[in-house]
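*Asks:* Curious how this folds, go ahead:
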Amino acid sequence: MMAKPVIGYPRLSNYMGQFPEVAILRRFGNLGAQNLLYLQCELVHLEHQLRQVELADNQSNVGQKSQYAVDWFYLSQSGLESDRQQLDLFLKIRKRLREYNEAVIQQAAIAALPEPSAYDLNDLQQFLERPDMGPVALDGLDSLVWGSTTDPDSRASDLISLRGRHDEDSFSKWATEKATVRIFRWFGHKFTTPHPHYGEVVCNDRDVLEVTRIITSVFASLLPVASTVVLYIVESMAARLGIIAAFSVVFAVSLCRLTTARTSEIFAATAAFAAVQVVFVGTNGPHTGASS
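*Replies:* Just a heads-up that it's a prediction; the model follows:
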């Protein structure tokens, strides 16, 4: 068995590598924006200089300068002459423009990364405060980045997660972040062993999500059946209409809590479900029981 990583960055990085959801870092959006602004400003000045040099060269009678704007060959050959201001300026712009474009793309990609969930951030805070991380897990200025369990609001305001949690529905999120924690806290030691490096019972979210998916699927299959059975048993038309309304409400709430459906999709699915119930009532009159 491999020895535990050294306390500090090695152990923290190993934890983040094992569980990417807690790979929480600063985005440094202010510094990134400042860098883009400086690059933009530099390019604005370089562009202004280039336009002035282009105009001067175009009006010049010296050599082939007047051809620079219409024939790249002459501009490229200006490097062999004593006056190559326009070419040097454009080559400098090319380098800065590549740096600027790369910075813009990187900032856009970083800005698209999700913020960490409160659950994952708290998990990281607890990890840094565990006894096996020593009395002081990190001692530098960066130790304040994630805040603490006693003062979670002291964290940096621009945190991102390298792999945010899936776009889970409310039920799955509750199961992975709350129910599972309580279950393993009470009974986990009875059917699994603690992680060899972290000393706690570890549960893979994929396993929990598979269970919630099965539960959701079973519920989705039983709801229409239950509605049909109740509508078949009840004879009063007024009661049937009330039952349709009640099951439609249950269906809509279930979509909100058990799926990630958008509002428009919930409206459409609920309308279809209600229509199926109405058609059933319309084609099946009041149940009179078996004939004697």
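
*Asks:* all contacts plus neighbour counts: C-alpha atoms, from now on.
*Replies:* Will do.

*Asks:* Measure how far stretch 161-170 is from the centre of its chain, please.
*Replies:* 6 Å (Cα atoms, centre = their mean, to the nearest Å).

*Asks:* now the strands: where do they sit in this structure?
*Replies:* Secondary structure of the chain (DSSP state E): strands located at 24-26, 159-161.

*Asks:* One more sequence to fold, the one below, so I can look at both together:
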Amino acid sequence: MAGSKPVSGYTSAHKEGFANIARWIALDRDSETSIYRRFNQLSARNLLYLQCELLALEKKLERLDQNDLDSDDMGLKDEARTWETFMERYENGNQEAKLRKELIADLRARMKEYHEALLLQSEIVKLKRPNKRVLEAYRHWFQKPYPVLGGAAKETLDDSDDLVALNTLPEGDYLSMLLRRHWPATEEVSRDGLYHIGRFKETSITIAVAFISILVASFLLIGSIVGLYFATDDALKLGLVAGFTAVFALSVGLMTNARRAEIFAATAAYAAVLVVFVSGNISNSWPES
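*Replies:* The predicted structure follows:
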């Protein structure tokens, strides 16, 4: 999805309220506009409540364990050691067994809820924040000329730190970002009629970046070899090696998501290939100092 730009004219919304938002989100083929609240504080609070409930159950079980240890009732001790005895006493209506069975059932239910909440939250925290460009377009469409939704829902997009995107862009390199700003897009007039919101397929950006990367990589490899082959002056050869190496490092940094250490390693390997190519032809007859 592209950003927005001023236009003239006005196109009214096709639907109202939640139906209009659902329609607008569904129009994005890459699902970049699937942006929702994360509810970080509420999620943490819910986990804390579940944790405290389990702590209370843990205390009750510890008291039962201590009672089993201190009691002189051999039946109670046997109940604590043997599951069959425990179930028999429970089925016969023994109060201690009934209390223990209720605690076990409560523990299972709350432990299951707690662990499921933990696992879900661990997946939620892995989700990334929405793209700034997409969020700005979404906010403009959502809020202008008036909020699509009323009540508390109209502030849904206000807190950027509490928003999560269900799908984020796979590429964050500078070339991809540059192409997204200028890529031809299907335009949609915003609700206030003052801006166009452009939509395009992310796959088209991916294909374009891959094509440009192949061309640049081919030029840097074939062009450097051809240039060094026809160069006759040793100083010119060294200059070509330095120039092509610098361009290679720059292209890796701008066209890929490589880290600094990876850029350094790739550049060193590229420079080594060029040096090996020309090392047999560079003259060793440098002027003596």
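
*Asks:* Check the strands of structure 1 for me and report the most buried one.
*Replies:* strand 159-161 (a mean of 21; mean count of other Cα atoms under 10 Å).

*Asks:* Tell me the counterpart of residue 48 of structure 1 in structure 2.
*Replies:* The equivalent of residue 48 of structure 1 in structure 2 is residue 59 (alignment by TM-score structural alignment).

*Asks:* Which one, of the strands of structure 1, ends up nearest to residue 100 of structure 1?
*Replies:* strand 24-26 (21.3 Å; Cα to Cα).

*Asks:* what range in structure 2 does the closest one sit on?
*Replies:* Going by TM-score structural alignment, strand 24-26 of structure 1 sits over residues 35-37 in structure 2.

*Asks:* mean shift of the matching stretch relative to structure 1?
*Replies:* Aligned to structure 1 and superposed, stretch 35-37 of structure 2 gives a mean residue distance of 1.0 Å (mean Cα distance after the TM-score superposition for structure 1).

*Asks:* Please name the residues that touch the equivalent of residue 9 of structure 1 over in structure 2.
*Replies:* Using TM-score structural alignment as the criterion, residue 9 of structure 1 maps onto residue 18 of structure 2. Going by Cα atoms under 8 Å, 6 or more residues apart in numbering, residue 18 of structure 2 touches 148-149.

*Asks:* what's around residue 131 of structure 1, how many residues?
*Replies:* Neighbourhood size, residue 131 of structure 1 [other Cα atoms under 10 Å]: 10.

*Asks:* next one: residue 86 of structure 2
*Replies:* 23.

*Asks:* so it makes contact with residue 94?
*Replies:* No - Residue 86 of structure 2 is beyond contact range of residue 94, at 9.3 Å (criterion: Cα atoms under 8 Å).

*Asks:* Can you tell me the centre-most residue of structure 1?
*Replies:* residue 114 (3.6 Å; Cα atoms, centre = their mean).

*Asks:* Could I get the contacting residues of it?
*Replies:* 160-164.

*Asks:* Please say which position in structure 2 it maps to.
*Replies:* Per TM-score structural alignment, residue 114 of structure 1 is aligned with residue 128.

*Asks:* roughly how far apart are that match and residue 206 of structure 2?
*Replies:* For residue 128 of structure 2, the distance to residue 206 of structure 2 equals 20 Å [Cα to Cα, to the nearest Å].

*Asks:* wait, residue 35 of structure 2 sits on residue 168?
*Replies:* No - the pair residue 35 of structure 2 / residue 168 is not scored as a contact, 9.9 Å apart, by Cα under 8 Å.

*Asks:* residues shared between the contacts of the two?
*Replies:* Counting by Cα under 8 Å, 6+ apart, the residues touching both residue 35 of structure 2 and residue 168 are residue 130.
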